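Chemist: Give the three-dimensional model of this entry:
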Amino acid sequence: MIPRHHDGLPGLFDRARALASTGTRRVLGIAGGPGSGKGTLAEKLLGELGSAAVVVPMDGFHLAEEELRRLGRRDRKGAPDTFDAEGYLALLRRIREGTGTVYAPRFHREVEESYAGAIPVDPDVPLVITEGNYLLLDDGPWAGVRSLLDEAWFLDQAQDELVSRLIERHVHHGRTRAHASEWVHRSDMRNAEIITPTRERADLLVTDF
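Modeler: Reported below is the predicted structural model:
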């Protein structure tokens, strides 16, 4: 049975600090559905560990808007096949090698595009924190991600809380509330149905932080 975390942020800080103190490069994965707080938790860990960690979000591998339109997938943005999963895998492998500086892309939600070479991962950083929806998906190229993570946490949040957070996020980034609600129920929560079962591949379930 996968343990649930009940020690709040201090306990999570301790686990991350232990990973960063092994004397060799470690990769921590934070998975969960849309709106579960993956990015928030990753940034809190970064704030605590400082130069001992760097955050590399999976979202940097969103396919570009132009490519999504070409493929006819624009209305499903956020689904597993709307990311460059092979590119993400290749980056994780380079990160694990830990030789030389590796540059990762960063997704900018305000323009719905990723910028290449935006996040430097220097070879002397002991802990790389990567976060995203599909880190534990056991399907297609995504299935290769789990073996590249030294530890994987899954943010296990109630569905009604996710819906509320997601609608507010979309409104904040320019959608009308009606459009935000339609998108969340049609796209985000459909993706959440794919993501939730993957928690069985995590080392730790996190419900509060």
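
Chemist: Please make it C-alpha for all contacts and neighbour counts, starting now.
Modeler: OK.

Chemist: biggest strand in this structure by residues?
Modeler: strand 113-121 (DSSP state E).

Chemist: what packs against the helix or strand just after that strand?
Modeler: Per DSSP states H and E, the first helix or strand lying C-terminal to strand 113-121 is strand 127-132. Applying 3 or more Cα pairs under 8 Å, 6 or more residues apart in numbering; DSSP states H and E, one finds that strand 127-132 contacts strand 26-32, helix 38-49, strand 53-57.

Chemist: Next, the angle from the one helix or strand residue 93 maps to to strand 113-121.
Modeler: In this structure, residue 93 sits in helix 85-97 according to DSSP H and E. Angle between the axes of helix 85-97 and strand 113-121 is 10 degrees (criterion: axes from the mean of the first three to the mean of the last three Cα atoms, to 10 degrees).

Chemist: please give me the structure for this one as well, since I'd like to look at both together:
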Amino acid sequence: MTFDDLLERAASLVRPGRRALLGITGSPGAGKTTLAERLVRRLNGAGPDWVAHVPMDGFHLADVELDRLGRRDRKGAPDTFDAAGYAALLRRLRENEDELVYAPGFERTLEQPLASAIPVPRTARLVITEGNYLLLRDAAWARARSQLDEVWFCELDEAERVRRLVDRHEEFGKDRDTAVAWVLGTDQRNADLIAATRDRADLVVGASVSEGGAPVPVPHAHRPRDRRSVR
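Modeler: Predicted coordinates for the structure are as follows:
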């Protein structure tokens, strides 16, 4: 499968009269955000934008709440997110009744969620969301999954995934020993939980997918005026 195949598949999710939602999941450091951003960039091309990116990370509980709950040492685990809030946002995006919906973002340097950081206009016909727990069967996560047309599982060689994750933690402020301990402890427990959901995905995307240059048609029913393809 090539990257152009992924572009075609993502675009084909859009149907006349309704917005489509695509989920991308996978273990920490597997490349979910990178894949989502590549898809959005190529599908939108030169604009006008018809694809939006809404990460799940904006639903991290704030550190002050994690401290109150006694969960800060497990930050990133399923119960350190507002899963019900995330499911509610996906439902609102699916219904597409408002001219503009604001989604929360996540500031990695502060490691804190940011309210109303991502605007999603009604003209967005495809929303790509990515996060660790899109395929969990717990109640709130299952409600989130029910709003998604497809969920793709992003997979990377385990040694490379760990290396990238350690580097990321160091980039955002942890010293080497702390980064390694966190990756092999909290992150690995989460990764094992996520890996067990792989078989529930609609598609598994490996790191070998290459990005080609062929144009991808915009779904005809939602083709912007004077625009023939996405480049």
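
Chemist: The helix holding residue 93 of the first structure vs the second structure, mean deviation?
Modeler: Mean deviation of helix 85-97 of the first structure relative to the second structure after superposition (mean Cα distance after the TM-score superposition for the first structure): 0.4 Å.

Chemist: any idea how far the spatially most central residue of the first structure lies from residue 96 of the first structure?
Modeler: With distances taken as Cα atoms, centre = their mean, residue 132 lies nearest the centre of the first structure, 1.6 Å away. To residue 96 of the first structure, residue 132 of the first structure is 18 Å away according to Cα to Cα, to the nearest Å.

Chemist: ok, now residue 22 of the first structure?
Modeler: Separation of residue 22 of the first structure from residue 96 of the first structure (Cα to Cα) stands at 14 Å.

Chemist: neighbour count winner among the two?
Modeler: Set residue 22 of the first structure next to residue 96 and count neighbours by other Cα atoms under 10 Å: residue 96 wins out with 16 against 11.

Chemist: List the residues that contact the aligned partner of the more buried one in the second structure.
Modeler: Matched to the second structure by TM-score structural alignment, residue 96 of the first structure sits across from residue 94. Contacts for residue 94 of the second structure (Cα atoms under 8 Å, 6 or more residues apart in numbering) come out as 18, 19, 20, 21, 147.

Chemist: Which of those residues are conserved in the first structure?
Modeler: Contacts from the contacts of residue 94 of the second structure that recur in the first structure, judged by both residues aligned by TM-score structural alignment, their matches' Cα atoms under 8 Å, are 19, 20, 21, 147.

Chemist: what about burial for those, which qualify?
Modeler: Buried members of those, scored by 16 or more other Cα atoms under 10 Å, are 19, 20, 21, 147.

Chemist: Tell me the one among those nearest to residue 125 of the second structure.
Modeler: Relative to residue 125 of the second structure, the closest of these is residue 19; by Cα to Cα it sits at 4.8 Å.

Chemist: Map that closest one onto the first structure.
Modeler: Structural correspondence for residue 19 of the second structure with respect to the first structure (TM-score structural alignment): residue 25.

Chemist: Now do the contacts for that match.
Modeler: Contacts of residue 25 of the first structure by Cα under 8 Å, 6+ apart are 96, 98, 125, 126, 127, 128.

Chemist: again with residue 132 of the first structure
Modeler: 30, 31, 32, 38, 57, 58, 59.

Chemist: aligned partner of it in the second structure?
Modeler: Aligned partner of residue 132 of the first structure by TM-score structural alignment: residue 131.

Chemist: now do residue 76 of the first structure
Modeler: Alignment note: residue 76 of the first structure maps to residue 74 in the second structure; criterion TM-score structural alignment.

Chemist: burial count for its match?
Modeler: For residue 74 of the second structure, the neighbour count with other Cα under 10 Å is 17.

Chemist: Check residue 82 of the second structure too.
Modeler: Around residue 82 of the second structure there are 18 other residues, counting by other Cα under 10 Å.

Chemist: next one: the one 5 residues further on
Modeler: Residues near residue 87 of the second structure, counting by other Cα under 10 Å, number 22.

Chemist: Would you double-check that residue 133 of the second structure falls in a helix?
Modeler: No. Looking at residue 133 of the second structure with DSSP: H, G, I helix; E, B strand; the rest coil, it is coil, so not inside a helix.

Chemist: From residue 67 of the second structure, how far off is it?
Modeler: Residue 133 of the second structure is 22 Å from residue 67 of the second structure, by Cα to Cα.

Chemist: ok, back up a step: contacts for the longest strand of the first structure?
Modeler: Counting by Cα under 8 Å, 6+ apart, 54, 56, 59-62, 64-65, 95, 101-108, 128 sit against strand 113-121 of the first structure.

Chemist: ok, of those, which come out buried?
Modeler: 54, 56, 59-62, 64-65, 95, 102-107, 128.

Chemist: Out of those, name the ones that lie in strands.
Modeler: 54, 56, 102, 103, 104, 105, 106, 107, 128.

Chemist: Nearest to residue 192 of the first structure among these?
Modeler: residue 107 (19.8 Å).

Chemist: surely the closest one meets residue 60?
Modeler: Yes. Contact criterion Cα atoms under 8 Å: residue 107 of the first structure and residue 60 qualify, at 4.5 Å.

Chemist: what separates the residue in the first structure sticking out farthest from the centre from residue 168 of the first structure, distance-wise?
Modeler: The outermost residue of the first structure, judged against the average C-alpha position, is residue 178 (26.4 Å), by Cα atoms, centre = their mean. Distance, residue 178 of the first structure to residue 168 of the first structure, by Cα to Cα: 11 Å.

Chemist: still on that earlier bit, I'd like the kept ones among the contacts of residue 94 of the second structure written out as TSV, with distance to residue 112 of the second structure added.
Modeler: Listed next are those as TSV, based on distance: Cα to Cα, whole Å:
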residue	distance to residue 112 of the second structure
19	29
20	28
21	25
147	25
